[in-house]
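K.L.:
Sequence plus predicted model, see below.
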Amino acid sequence: MNLSLVVSNVQLTLAIVSFLMNGLLITLIALKSPKTLGIYKFLMMFMSAFEIFYALIDLLVKPEVRTKDYYWVTETNSQRSILPLSVAYPLLLIWACSFGIALACFGVHFVYRYFIVTGNTKWISGFKNCCLWMTFPILSGFVYGVTIHAYLYFDQVLDINLRFARAI
């Protein structure tokens, strides 16, 4: 059994599931949610739309995470991706940014719900606060992506280190 083919099929299947589930969730939130949800409705739609975007990037780039002993690397190649590598690298970087955004979305979700439970409405009402809550994940993803690009940019040194690490 070709493991790469299995991984590729799982990625495709999960991307389709993500499109369907998050699309349904956005539709339900937009059409069926009560007005009392306030800006939480927009935060949930933002997170679902982001997950659709994340799945699309994953589907296009088809990143593969490889691990060995003390390192892990996320990579793609021209056989896996339907895109040329000149386009795949920026998308792989966006995929990494999306990971940072996803992590921050969990935090925003729980902090926002904490404010709801404690009755602190100062930070959870109004358009300005909605934009503020959506900004945290985007900034987090941006910092994550810039850090990866600045310190882990693919060059000859990284190539030599990866080849050496794989040979061990």
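P.N.:
On my side now, so go ahead.

K.L.:
alpha carbons only for contacts and neighbour counts from here, please
P.N.:
Fine.

K.L.:
which parts of the longest helix along the chain are buried?
P.N.:
Across the chain, the longest stretch assigned as helix under DSSP state H is helix 85-118. Within helix 85-118, the residues scored as buried using 16 or more other CA atoms under 10 Å are 85, 88-89, 91-102, 104-105, 108, 112.

K.L.:
helices or strands next to whichever helix or strand comes after that helix in the packing?
P.N.:
With elements assigned by DSSP states H and E, the helix or strand that comes after helix 85-118 is helix 127-151. Applying 3 or more CA pairs under 8 Å, 6 or more residues apart in numbering; DSSP states H and E, we find helix 127-151 packed against helix 40-61, helix 85-118.

K.L.:
quick check: angle from the longest one to helix 127-151?
P.N.:
Our comparison of helix 85-118 with helix 127-151, counting by axes from the mean of the first three to the mean of the last three CA atoms, to 10 degrees, yields an angle of 140 degrees.

K.L.:
residues contacting the residue nearest the centre of the chain?
P.N.:
With distances taken as CA atoms, centre = their mean, the chain has Ser98 as the residue nearest its mean C-alpha position (2.9 Å). Contact partners of Ser98, counting by CA atoms under 8 Å, 6 or more residues apart in numbering, are Tyr54, Gly141.

K.L.:
Okay, one more to line up with it:
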Amino acid sequence: MLGKEWSALLQLVQHSTAVFSIIINTFLIYLILTKSPKQLGAYKWLMVYISVFEIFYSILDVVLVPQHYSHGSTFLVIVGIKEKILGPGGLLILNACYWGCYGASMAVFSLHFIYRWLVVTENPLLETFNGWKIILWFSIPLWYALVWISTGYILSAPNESTSRYIKDSVKEIFGLEFDEYVYLGPYLYEKAVNGNIHVAIKALLSLGIISVTIVSSLIIVLAFGILCYQKINQLVATTAASVKLIKLQRQLFYALVVQTIVPFVLMHIPGAIMIAFVFLDIDLGVYSAVLSMTIAIYPAVDPIPTLIIVENYRKTILEFCGCVKKSRISVTSTVERPKSVMISSNI
């Protein structure tokens, strides 16, 4: 498939998933604010925070229609200038903000699983999610975003060497003249006019920051996911086991599995592959557009497990669809259990 065909497919995916993401995240916010069980605690505000972030991410994605492109020892995030309200300078800033959203998403994944672990272990730090201190937790993704914005706009900014290296390839594959797009991307093994090759320090630093962010997020998600699962099993073993409680713990395990797989498949793996190809100086070509698609799909897919797993939300959806009769009685478990289990029972 040629680059133009990839671009057309990518634009279709970005527009359709953005609309779906905005609708489903808005609906989830409504359910969170009106249908959440009391036991949900501060997790309610964490879910709202994530949904608002994903709506913003989707809007930025559909406004820019960015294309990821791997060419040898560089990868680019290309934004076309045609039919855009902003000029090249404004689009370059928004492109950097798009980088920032990807970095912030890595922190959001980590924050999500750290909170889950604090809940099931009844860690004293859980109290910091109450009151004004929750702002400190919510500021972490913003700091990550700032680092990634700086990484894109400063360390991976367009330069003469990168432009000379990529302009013919971009024209051949995407049919874009050099003045028809803006880009951000590190060029690791720079080739001078005389043919000499050297490692660009800025590009190396940029790739280092990106790699550390992705790998650390992946480690945190997997580590805290495993710790949560082990703690849940421990709670089952030390609690008077009932059919309802065992069923609940299985639901929590399935929630952890799904909520680990989604970012792992759609965000971590594609991003890691892109970086690895740059270090190996391997040309991924137009197939690097897969990363653009998975990023676009992520905000639309991520809310679905929550809508299905949280009983109050699932029941509301079924009532709305006419699958079950509306009931005034809230469905809750009558089984006595430790506080940690009660808090996490609807997560």
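P.N.:
Right, received. Where do you want to start? All values reported here derive from a predicted model rather than from experimental measurement.

K.L.:
Rebuild the helices and strands packed on helix 127-151 of the first structure as JSON lines, extending it with distance to Phe164 of the first structure.
P.N.:
Below are these laid out as JSON lines (distance: least, CA to CA, whole Å):
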{"stretch": "helix 40-61", "distance to Phe164 of the first structure": "25"}
{"stretch": "helix 85-118", "distance to Phe164 of the first structure": "22"}
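
K.L.:
circling back to that earlier point, what residue of the second structure matches up with the residue nearest to the centre of the first structure?
P.N.:
Using TM-score structural alignment, the partner of Ser98 of the first structure in the second structure is Cys101.

K.L.:
measure its match to Leu142 of the second structure for me?
P.N.:
Spatial separation of Cys101 of the second structure from Leu142 of the second structure under the definition CA to CA, to the nearest Å is 9 Å.

K.L.:
one step back: with the second structure superposed, average distance for the longest helix of the first structure?
P.N.:
Compared with the second structure after fitting, helix 85-118 of the first structure deviates on average by 0.7 Å (mean CA distance after the TM-score superposition for the first structure).

K.L.:
Repeat that for stretch 6-23 of the first structure.
P.N.:
Following superposition, stretch 6-23 of the first structure is found to deviate from the second structure by 0.8 Å on average (mean CA distance after the TM-score superposition for the first structure).

K.L.:
what's that stretch aligned against in the second structure?
P.N.:
By TM-score structural alignment, stretch 6-23 of the first structure lines up with residues 9-26 in the second structure.

K.L.:
what residues does that stretch touch?
P.N.:
Residues outside stretch 9-26 of the second structure that contact it (CA under 8 Å, 6+ apart): 51-52, 54-55, 58-59, 61-62, 65, 289, 292-293, 296-297, 299-301, 303.

K.L.:
now those: which count as buried?
P.N.:
Neighbour-count burial (16+ other CA under 10 Å) is assigned, among the contacts of stretch 9-26 of the second structure, to 51, 54-55, 58-59, 61-62, 65, 289, 292-293, 296-297, 299-301, 303.

K.L.:
In the first structure, what residue corresponds to Leu40 of the second structure?
P.N.:
For Leu40 of the second structure, the aligned position in the first structure is Leu37, judged by TM-score structural alignment.

K.L.:
again, but for Leu146 of the second structure
P.N.:
In the first structure, Leu146 of the second structure lands on Phe142 (TM-score structural alignment).

K.L.:
and what of Leu92 of the second structure?
P.N.:
Using TM-score structural alignment, Leu92 of the second structure pairs with Tyr89 in the first structure.

K.L.:
swap in Asn312 of the second structure?
P.N.:
By TM-score structural alignment, Asn312 of the second structure lines up with nothing at all.

K.L.:
what's the strand or helix carrying Asn312 of the second structure packed up against?
P.N.:
Applying DSSP H and E as the criterion places Asn312 of the second structure in helix 311-320. Identification of packing neighbours for helix 311-320 of the second structure by 3+ CA pairs under 8 Å, 6+ apart yields helix 3-35, helix 303-309.

K.L.:
Could you export these to CSV, including columns for distance to Ile154 of the second structure?
P.N.:
CSV is the format used below for these (distance: least, CA to CA, whole Å):
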stretch, distance to Ile154 of the second structure
helix 3-35, 27
helix 303-309, 33
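
K.L.:
which one in the first structure is aligned with Arg116 of the second structure?
P.N.:
By TM-score structural alignment, Arg116 of the second structure lines up with Arg113.

K.L.:
Leaving aside the residues adjacent along the chain, what's closest to Ser150 of the second structure?
P.N.:
With CA to CA, 6 or more residues apart in numbering as the criterion, Ser150 of the second structure has its nearest non-adjacent residue at 7.5 Å, and that residue is Ala96.

K.L.:
What's the separation between the one you found and Ile149 of the second structure?
P.N.:
Applying CA to CA to Ala96 of the second structure and Ile149 of the second structure gives a distance of 5 Å.

K.L.:
now swap in Ile85 of the second structure and tell me
P.N.:
Ile85 of the second structure is 21 Å from Ile149 of the second structure, by CA to CA.

K.L.:
one step back: now the angle from the helix holding Asn312 of the second structure to helix 3-35?
P.N.:
Put simply, helix 311-320 of the second structure runs at 100 degrees to helix 3-35, going by the same axes, to 10 degrees.

K.L.:
Just the buried positions in helix 311-320 of the second structure, please.
P.N.:
By 16+ other CA under 10 Å, the buried positions in helix 311-320 of the second structure come out as Glu311, Asn312, Tyr313, Arg314, Lys315, Thr316, Ile317.
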